[in-house]
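Compute the structure for the input listed below.
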Amino acid sequence: MPSTNPKTYDSTTPRKVAFLGLGVMGFPMAGHLALAGHDVTVYNRSAAKAKAWTDEFKGRAAPTPREAVAGCDFVFCCVGNDDDLRSVVLGDDGALAGMKAGAVFVDHTTASANVARELSAAAKAKGLQFVDAPVSGGQAGAQNGMLTVMCGGDAASFESAKPVAMAFSRAFTLLGASGAGQLAKMVNQICIAGLVQGLSEAIAFGQKAGLDMEQVLEVIGKGAAQSWQMDNRGKTMIAGKFDFGFAVDWMRKDLGLVLDEAKRNGARLPVTALVDQFYADVQQLGGGRWDTSSLIKRLK
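Below you'll find the model as predicted:
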């Protein structure tokens, strides 16, 4: 969390909530819930990270997901992948074993649509509610409490969770039935992959042509070529700085989900598949933890 928190919180009834997973996204997201006045209990696989969170924010840590969610109205989660998600939701120590009847599980992990549907069905069988709610906005969005959240699930569950989730969101939108949130996040990642590759080629081309690319981006950024990637990554790409942001390893995980889903639904994604292989090249260069804008490194 930034030392001075710029987020202003809408007045909402304080609720008892849990947050599972305190990575680069979950740590500040859970922090915003606490700062908004909610009663927060956290769980993290590494107890040290949970202690760091409780040292910084008002709240408690629990040793298992089951214990963290006891008595909570809402359970929020942000972990790594499908298997990580199952590990905190299912089983004797999982969240579903400890949630009270009618409680809502809101999952912010970028995972498959299939696991969202699987866990939604498991929740309903126990009289619980599940919303898949992957986010866009990156680490900065999480820290500033300005994430865009794409949701799938039951409308009543969504509406009950929205006022609480707005503590870390700029938009929290229902897009369809269970799995729709994950599918929308896949659309988001397809868009990003193509945009970053196009921006990489444009900057590399302009540099080869001897242009002042900061000046060029300033000019074309006022026209039809403008994008979030250009505004937020153009200058760092020109400077060759990539030690921040959304890691290539994470993007490859996400694009793997996209390409698997495309095999199931028959969508043709030739550019996305190509950019995924370009990211594999960046990994081979040692850039697995570089920001996704590091695609330009292949062109140097």
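
Going by C-alpha atoms from here, please, whenever you check contacts or count neighbours.
Will do.

Residue 150 belongs to a helix?
No: if the criterion is DSSP: H, G, I helix; E, B strand; the rest coil, then residue 150 is strand and not within a helix.

what distance separates stretch 52-69 from the centre of its chain?
Between the centre of stretch 52-69 and the centre of its chain there are 21 Å (Cα atoms, centre = their mean, to the nearest Å).

neighbouring contacts of that stretch?
17-20, 27, 31, 34-35, 39-44, 47, 50-51, 75, 88-89, 92-99 (Cα atoms under 8 Å, 6 or more residues apart in numbering).

One more, please, to line up against the first structure:
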Amino acid sequence: MKIGYIGLGLMGGPLARNLIRDGKNVLVYDLSNDAIQQTLAVGTTGSAAASVEDMVDCDVVFTSLPLPSHIKDVMMSENGLLTIMKKGSVYIDVSTIDPSTAEEIEDFARVRGIGFIGCPLGKGPAQAEKAEQPIFAGGDKATFDKVLSVLNIVGAPVHYLGGVKQAYAFKLISNMIGMTNLTVLSEGLRLGERAGIEAKQFQELLVETGANSFQLQVRGPWILNNDFANRFGVSLALKDVRLGCKMADGWGYDARFTKQAKKFYEQAEQSGMGKEDCNAVYKVL
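Below you'll find the predicted structure:
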């Protein structure tokens, strides 16, 4: 099996490296040569593509790209990869995009005899590097079964949610909850400071209450240590929150709490924090 991987950033790079570590024949492409070299360094079965068109003969192609528009440009434009991939091949996307775009991609691929599986991810780069990244898959069940062994290499556990709509909606909703929770946590930490409670003790005690959360346990200590290094950046968080609010609006639901949180991420980005971790929202609260 020949596998192509497009996009070797914080999430895509680790997943591609997992495939190479497993001995798979992987052709990789990224705009950053450093990202390519870092990925190829983990094994001998990977190689660099000069362009995405080099992946035309791949049996499976992955993309991990920032925006829906990037995916459509690479895969669905006039000379996009989906227009030249061989029939019977499978396209797997692990980006975070909106359900309507995912369904458009699925229809575009189906007409050309290509399977499409949407596989948004659940955690961060550290988990991805260890192949401990939860995968939320959606698409045709027969196609999913066809590539399940490959998905089990790049991450775990692999969950099948049904259609691509369900998979990408789940991811966006998850991020809407997580990012809104982070703004509430930041607000609470600021109030704890005003109350004069020692910051480390404050966080430790919150864990014992109904205020406990993933964000408290993971990003709380980073905030405590003034660590805003980019694991999941403000700009990416804002992109996902915007997509989620747009999705909700399209379904006639007003995501009021998420829209309020979105304002703080917008403020953080406008203040030059776009490439800092999303916990930098603490600074603007």
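
just to revisit the earlier point, tell me which of the contacts of stretch 52-69 of the first structure fall in helices.
27, 31, 34-35, 47, 50-51, 88-89, 95-98 (DSSP state H).

Of the residues you listed, grab the buried ones for ChimeraX.
Only the buried entries of these go into this ChimeraX selection, using 16 or more other Cα atoms under 10 Å:
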select :27,31,34,35,50,51,88,89,95,96,97,98
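
Save the ones in helices among the contacts of stretch 52-69 of the first structure as a markdown table, and put in distance to residue 150 of the first structure too.
Formatted as a markdown table, those follow (distance: Cα to Cα, whole Å):
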| residue | distance to residue 150 of the first structure |
| --- | --- |
| 27 | 19 |
| 31 | 20 |
| 34 | 22 |
| 35 | 23 |
| 47 | 29 |
| 50 | 26 |
| 51 | 30 |
| 88 | 21 |
| 89 | 20 |
| 95 | 22 |
| 96 | 22 |
| 97 | 26 |
| 98 | 26 |
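
just the ones in helices among the contacts of stretch 52-69 of the first structure now: which is nearest residue 115 of the first structure?
residue 89 (11.0 Å; Cα to Cα).

ok, which stretches of the second structure are helices?
Assigned by DSSP H, the second structure shows helices spanning 12-21, 33-40, 68-76, 99-111, 125-129, 141-154, 164-195, 199-206, 214-224, 234-250, 256-268, 281-284.

Can you give me the distance of residue 160 of the first structure to residue 94 of the first structure?
22 Å (Cα to Cα, to the nearest Å).

who has more neighbours, these two?
The residue with more neighbours, out of residue 160 of the first structure and residue 94, is residue 94; 20 against 14, by other Cα atoms under 10 Å.

What residue in the second structure is paired with that one?
The equivalent of residue 94 of the first structure in the second structure is residue 80 (alignment by TM-score structural alignment).

Hmm, its match is touching residue 73, no?
Yes: with contact defined as Cα atoms under 8 Å, residue 80 of the second structure counts as touching residue 73 (6.7 Å).

Could you pull up the residues touching the counterpart of residue 20 of the second structure in the first structure?
Using TM-score structural alignment, the equivalent of residue 20 of the second structure in the first structure is residue 34. Residue 34 of the first structure makes contacts with 40, 57-59, as judged by Cα under 8 Å, 6+ apart.

Mind putting these into a markdown table with distance to residue 67 of the first structure?
Listed next are those as a markdown table, based on distance: Cα to Cα, whole Å:
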| residue | distance to residue 67 of the first structure |
| --- | --- |
| 40 | 13 |
| 57 | 19 |
| 58 | 18 |
| 59 | 14 |
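
Surely residue 180 of the first structure and residue 134 touch.
No: between residue 180 of the first structure and residue 134 there is no contact, the gap being 9.9 Å when judged by Cα under 8 Å.

chain center to stretch 77-94 of the first structure, what's the gap?
16 Å.

before we move on, the earlier item: quick one: contacts for the match of residue 94 of the first structure?
72-74.

nearest to residue 246 of the second structure, of those?
residue 72 (18.3 Å).

which residues sit in contact with that closest one?
Residue 72 of the second structure makes contact with 80, 105, according to Cα under 8 Å, 6+ apart.

again, only using 10 Å
The contact partners of residue 72 of the second structure, by Cα atoms under 10 Å, 6 or more residues apart in numbering, come to 80-82, 101-102, 104-105.

Any idea how many residues pack against residue 228 of the first structure?
11.

Please report how far it lies from residue 42 of the first structure.
33 Å.

Also residue 107 of the first structure?
14 Å.

Those two: which has the busier surroundings?
residue 42 (32 against 28).

shouldn't that one be in contact with residue 76?
Yes: here residue 42 of the first structure reaches residue 76: they are 9.4 Å apart, a contact under Cα atoms under 10 Å.

which residues are in contact with both of those two?
Counting by Cα under 10 Å, 6+ apart, the residues touching both residue 42 of the first structure and residue 76 are 17-21, 26, 30, 69.

mind checking what residue 216 of the first structure lines up with in the second structure?
Residue 216 of the first structure maps onto residue 202 in the second structure, by TM-score structural alignment.

give the contact list for that match.
Here residue 202 of the second structure is in contact with 188-189, 192-193, 196 (Cα under 10 Å, 6+ apart).

Could you report the neighbour count for residue 292 of the first structure?
Residues near residue 292 of the first structure, counting by other Cα under 10 Å: 26.

residues in contact with it?
Taking Cα under 10 Å, 6+ apart, we find residue 292 of the first structure in contact with 192-193, 196-197, 233, 242, 244-252, 279, 282.
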